[in-house]
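In: Return a 3D structure for these sequence lines:
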Amino acid sequence: MSGENKVRNVAEKAEGKAKEAAGKVTGDRTLEAEGKAKQVKSDLKQAEEKVKDATKH
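Out: Modelled structure (predicted):
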């Protein structure tokens, strides 16, 4: 996984966690769901990068 993509994915996951937490605190279920979705998206991107790396070697 390229360093740039890894940093981007970690930042996206952190943003998702922040959104989820904000949604929980404010009772905004939509914001909470958006945060969870962003975390899943980040996890999928990380998995994709790992597969790409594994097939290169």
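
In: drop to CA atoms for contacts and neighbour counts, all remaining ones
Out: Fine.

In: Flag every buried residue along stretch 19-27.
Out: 19-23 (16 or more other C-alpha atoms under 10 Å).

In: In strands, which of those appear?
Out: Among these, no residue falls in strands (DSSP state E).

In: what would those look like in a markdown table with distance to K56?
Out: A markdown table is the format used below for these (distance: C-alpha to C-alpha, whole Å):
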| residue | distance to K56 |
| --- | --- |
| K19 | 35 |
| E20 | 35 |
| A21 | 37 |
| A22 | 39 |
| G23 | 40 |
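
In: before we go on, could you also do this sequence so I can check it against the first one:
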Amino acid sequence: MGFDDKIKNTAQDLGGKAKEAAGKVTDNERLQAEGQADQVEANVKKAGENVKDAFT
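Out: As a prediction, the model looks like this:
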């Protein structure tokens, strides 16, 4: 994966953390769940990058 993809994944992870925190503060379970889902998706992408990097 390219450097741009790594930046996008990190941004998605940070955005997810912000959403989750905002959901906790406002007691909005849907926003909290969206934030957690964004973080999981970013982590899956990062894991895929690590596997791909290991084979190149």
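
In: Overlay them and tell me the TM-score.
Out: For these two chains in superposition, a TM-score of 0.94 is obtained (TM-score structural alignment, normalised by the length of structure 2); 56 aligned residues with a C-alpha RMSD of 0.7 Å.

In: once the two are aligned, what's the mean deviation for the one helix or strand E12 of structure 1 maps to against structure 2?
Out: Using DSSP states H and E, E12 of structure 1 maps to helix 3-26. Taking mean C-alpha distance after the TM-score superposition for structure 1, the mean distance separating helix 3-26 of structure 1 from the aligned residues in structure 2 is 0.4 Å.

In: by contact count, what packs against that helix?
Out: For helix 3-26 of structure 1, the packing partners by 3 or more C-alpha pairs under 8 Å, 6 or more residues apart in numbering; DSSP states H and E come out as helix 29-56.

In: and the helix it packs on, what other elements does it pack with?
Out: Going by 3+ C-alpha pairs under 8 Å, 6+ apart, helix 29-56 of structure 1 lies up against helix 3-26.

In: what inclination does the helix holding E12 of structure 1 have with respect to helix 29-56?
Out: Helix 3-26 of structure 1 and helix 29-56 meet at an angle of 160 degrees, taking axes from the mean of the first three to the mean of the last three C-alpha atoms, to 10 degrees as the criterion.

In: Go ahead and name everything in contact with helix 3-26 of structure 1.
Out: 28-40, 42-43, 45-46 (C-alpha atoms under 8 Å, 6 or more residues apart in numbering).
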